[in-house]
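Q: The following block contains a protein sequence and its predicted model.
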Amino acid sequence: MSINTIENMVNWIEDNITSNPTLAEMSDYVGYSPFYCSTKFRENIGITFKKYISKRRLSLAALDVKNTQERFLDIA
């Protein structure tokens, strides 16, 4: 799997982060099996697909808290 494919995975996640992206959807997008995508994602990014999604959501929520006047419960 090329670095471009890994970049496509990350870009796809960023584009779909608000719509609850799944490993199966991402693997369909890049054209590899979910198992292979999961393995290569972890090898190249350093964390699992699910952990990456969790960390990105937490980062986005932190930005929302910092940049808005919304309540924490609304952002969560």
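A: Structure's in. What do you need?

Q: When you work out contacts or count neighbours from here on, use the C-alpha atoms and nothing else.
A: Will do.

Q: Tell me the helix or strand right after the helix or strand harbouring residue 59.
A: Assigned by DSSP states H and E, residue 59 belongs to helix 49-67. Sequence-wise, the next helix or strand downstream of helix 49-67 (DSSP H and E) is helix 72-75.

Q: let's bring in a second model and compare:
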Amino acid sequence: MVASNIARKGMGRILDGIIKYRQTLRPALLEEFQKVATGPSPEGLLLTCVDSRVVASRITQAVPGQLFIVRNPGTAI
């Protein structure tokens, strides 16, 4: 019972985030996404961990297509 409530709450958070993204952020990013789709040209490569707490695009302030980001467990190369 408790686990199902936690799962429902988690799914609600995910769905709410998707809806908010589509209503607020996505329209502003569509032009950037279209540029990347026709010819991506990243300016650099960033190796980072798969840890969900590491949000590489926020840390680097990169826009879509600006960096090629490789996420590995423990940043193992």
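A: Happy to help now that I have it. Quick caveat: nothing in here was measured; it's all calculated off a predicted structure.

Q: For the two chains, what TM-score is obtained?
A: After superposition, the two chains reach a TM-score of 0.28 (TM-score structural alignment, normalised by the length of structure 1), with 24 aligned residues with a Cα RMSD of 1.8 Å.

Q: picking up where we left off before, can you list the buried residues in the helix holding residue 59 of structure 1?
A: 49, 52, 53, 57, 64, 65 (16 or more other Cα atoms under 10 Å).

Q: So which residues of structure 2 form helices?
A: For structure 2, helices defined by DSSP state H occupy the ranges 2-20, 26-38, 56-60.

Q: TSV for these, including distance to residue 70 of structure 2?
A: Output for the helices of structure 2, formatted as TSV (distance: least, Cα to Cα, whole Å):
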stretch	distance to residue 70 of structure 2
helix 2-20	24
helix 26-38	17
helix 56-60	10
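
Q: Quick check: which of the ones you listed is nearest to residue 46 of structure 2?
A: helix 56-60 (8.2 Å; Cα to Cα).

Q: Pick the one among the buried residues of helix 49-67 of structure 1 closest to residue 25 of structure 1.
A: Using Cα to Cα, residue 49 is the member of the buried residues of helix 49-67 of structure 1 that sits closest to residue 25 of structure 1, with 12.0 Å.
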